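Participant: no letters, just coordinates:
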């Protein structure tokens, strides 16, 4: 007689619900991935960015909350861990609220698509990375530890990611999150310590979150996806800066590491 463990039975009962929720979620996540991928090829026009309307400013936090809900709360709720999803989504919302919203409020909409987007990790690669991060959070919610891993070190890692991201975004200003030729070489703020601090911030946030869910497999998926996406993107950004600023960039690069924790961030 074959004996089936209670854990396996619970997983089998949950599987149809997980598949249904994943299918519905994909209807939202895939269009979002395509939309964000298009934004990767955008750069500001000569006329400058278009300010957000009052309605758009009000909708920004709502859209952010919906995105964080799809990324964190939905997997945790579907896997029977709603309290953990609420806790982690609160931290994620705080991160994006201080890293991305100020940029939108300061400089408005992204402007027209560049005629020749920079080479490197393009829109398709970004969409794949976004879906990989989403899948990693499903793995973390499904296969992770049954309780929240309280760790001051992991919490400090996520706080550090938030502070680094906010400082880098504010320092870059309008040029935040663009693989385009900037108007000046930025070497202040967190850029004095590492050449790509925004990527470091994202990895600190997501890796710290998945570690608190207790899933080594989810962390492995995240790190592999980050390496695959960030490596060509950082090389592309470095090439653009070197072509634009020459010796000034080479002197800066000689004394400033590309990553804090090679080979990932």
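Facilitator: In hand now; what should we look at? Please read all numbers here as calculations on a predicted model, not as lab measurements. Numbering: from 1, shown residues only.
Participant: drop to CA atoms for contacts and neighbour counts, all remaining ones
Facilitator: Noted.
Participant: quick check, central residue of this structure?
Facilitator: residue 202 (5.0 Å; C-alpha atoms, centre = their mean).
Participant: from memory that one sits against residue 163, does it?
Facilitator: No - counting by C-alpha atoms under 8 Å, no contact exists between residue 202 and residue 163, whose distance comes to 10.9 Å.
Participant: one more to weigh against that first structure:
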């Protein structure tokens, strides 16, 4: 076989390249900076030529040598040649060291078959359920993202208060409530309980029926917080912290558990009915038509704060009364704290323009607070006797002046 050796020299991209044709195939890349060499391997005859860089690009030195044993092409290379190796089997070192492929390194069909045979019917049902939920969640997410109506009606409410945040807050609130029931909840966890409840009372129902939030729901979300934290703020004012003091447990009066549960459910249902009954939020008028709502809000907050403060002033450790309170709001009704709570709910429903829901929640509050007020009055009569009976004769109304 006749072998041809071609010597090429380039000024711009010099490199060295050698190809040999023998009984064994050989491929090599070799660095050469100054000269090209052509060697005849059979008779050890060497032809050499030293080439100089070409100054004129038009000039192209070309040499052709013929041999019967080998063909070599040599060009200078400015950079170090890459290291190449050729073997009969593909290298798998990179794949074996890949972190994602390590679990499948020793995986075989027999091991997979043995693992599948070990699955019990319960395991199959469990993994099938997990796979079904994952597929359903993925399908729902894709449909939601690709739905043009979702983006058309997407509002700032989704950015500041998306649904999944409300759900996560509810779950965390239930966890904090469990810790509170066993006496291990911190101040932050107690605050999380209140925030999660008020979220699902004032924010979630209007957002569900309107698709967005604006106006009164945001206002009452903060008003509810301010209203129900007057009790701990009074503790902070009197004692310098927010914690309740140890006291006689007989003053911890609570109606039966079923009654408290029905009250909580009734209040929640009343707020959802108000969001359903009222007009869309953007149809609720603003401006001077809401002056009465703001007056009721201020009256509610003042009534709650004065009632709590007078009760704490004439009580030991805020809870245990040391005298019959007859000042402030106690001059008009015997249980002004409960009255202010009902007034707060009524103001919220009036703001949403939901009168039927207002009547429903007032009825729920009257039934619950009447039961609780009866328990408190019996204990006050037992403690103060004629003094409290005289007070009951002077202030005949429990919750609503001139009505009830």
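Facilitator: Structure's in. What do you need? Keep in mind that this is a model prediction, so the values were computed, not measured.
Participant: please state their TM-score.
Facilitator: For these two chains in superposition, a TM-score of 0.69 is obtained (TM-score structural alignment, normalised by the length of the first structure); 228 aligned residues with a C-alpha RMSD of 3.8 Å.
Participant: what's the match for the residue nearest to the centre of the first structure in the second structure?
Facilitator: Under the alignment defined by TM-score structural alignment, residue 202 of the first structure is paired with residue 341 of the second structure.
Participant: which part of the first structure lines up with the helix or strand where residue 94 of the second structure lies?
Facilitator: When elements are defined using DSSP states H and E, residue 94 of the second structure is found to belong to helix 93-96. Residues of the first structure offer no counterpart to helix 93-96 of the second structure, counting by TM-score structural alignment.
Participant: give the buried residues for that helix.
Facilitator: Neighbour-count burial for helix 93-96 of the second structure flags no residue at all (criterion: 16 or more other C-alpha atoms under 10 Å).
Participant: cool, stretch 307-317 of the second structure as well?
Facilitator: Neighbour counts over stretch 307-317 of the second structure (16+ other C-alpha under 10 Å) mark 307-315, 317 as buried.
Participant: of all those, which two lie farthest apart?
Facilitator: Comparing all pairs in these by C-alpha to C-alpha, the longest separation belongs to 307 and 317, at 15.6 Å.
Participant: can you tell me the SS state at residue 145 of the first structure?
Facilitator: coil (DSSP: H, G, I helix; E, B strand; the rest coil).
Participant: can you find the partner of it in the second structure?
Facilitator: Aligned against the second structure - with TM-score structural alignment as the criterion - residue 145 of the first structure pairs with residue 279.
Participant: please apply the same query to residue 94 of the first structure.
Facilitator: If you follow residue 94 of the first structure across to the second structure using TM-score structural alignment, you land on residue 226.
Participant: can you tell me how far its match sits from residue 344 of the second structure?
Facilitator: Using C-alpha to C-alpha, to the nearest Å, one obtains 11 Å as the distance from residue 226 of the second structure to residue 344 of the second structure.
Participant: neighbour count for these two, which is higher?
Facilitator: Looking at residue 226 of the second structure and residue 344 with other C-alpha atoms under 10 Å, you find the greater number of neighbours at residue 344, namely 23 against 14.
Participant: thought the more buried one was touching residue 295?
Facilitator: No - with contact defined as C-alpha under 8 Å, residue 344 of the second structure and residue 295 do not form a contacting pair (11.6 Å).
Participant: aligned to residue 184 of the first structure, what sits in the second structure?
Facilitator: Alignment note (TM-score structural alignment): residue 184 of the first structure maps to residue 323 of the second structure.
Participant: repeat that for residue 169 of the first structure.
Facilitator: Under the alignment defined by TM-score structural alignment, residue 169 of the first structure is paired with residue 308 of the second structure.
Participant: and that match, what does it touch?
Facilitator: Contacts here follow C-alpha atoms under 8 Å, 6 or more residues apart in numbering; on that basis residue 308 of the second structure touches 230-231, 234, 337.
Participant: ok, those vs residue 3 of the second structure, which is closest?
Facilitator: For the contacts of residue 308 of the second structure, the nearest to residue 3 of the second structure is residue 230 (102.0 Å; C-alpha to C-alpha).
Participant: so for the host helix or strand of residue 138 of the first structure, what gets flagged as buried?
Facilitator: Using DSSP H and E, residue 138 of the first structure maps to helix 123-143. Within helix 123-143 of the first structure, the residues that qualify as buried are 123, 125-143, counting by 16+ other C-alpha under 10 Å.
Participant: over to stretch 165-184 of the second structure?
Facilitator: Within stretch 165-184 of the second structure, the residues scored as buried using 16+ other C-alpha under 10 Å are 166, 169-170, 172-177, 180.
Participant: how about the helices in the stretch 151-300 of the second structure?
Facilitator: Chain-ordered helices for the stretch 151-300 of the second structure, with DSSP state H, counting those that start in this stretch as the definition, fall at 156-160, 163-181, 187-198, 204-210, 216-228, 230-239, 257-277, 291-313.
Participant: got CSV for these, with distance to residue 114 of the second structure too?
Facilitator: Output for the helices of the stretch 151-300 of the second structure, formatted as CSV (distance: least, C-alpha to C-alpha, whole Å):
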stretch, distance to residue 114 of the second structure
helix 156-160, 49
helix 163-181, 40
helix 187-198, 49
helix 204-210, 50
helix 216-228, 58
helix 230-239, 63
helix 257-277, 53
helix 291-313, 70
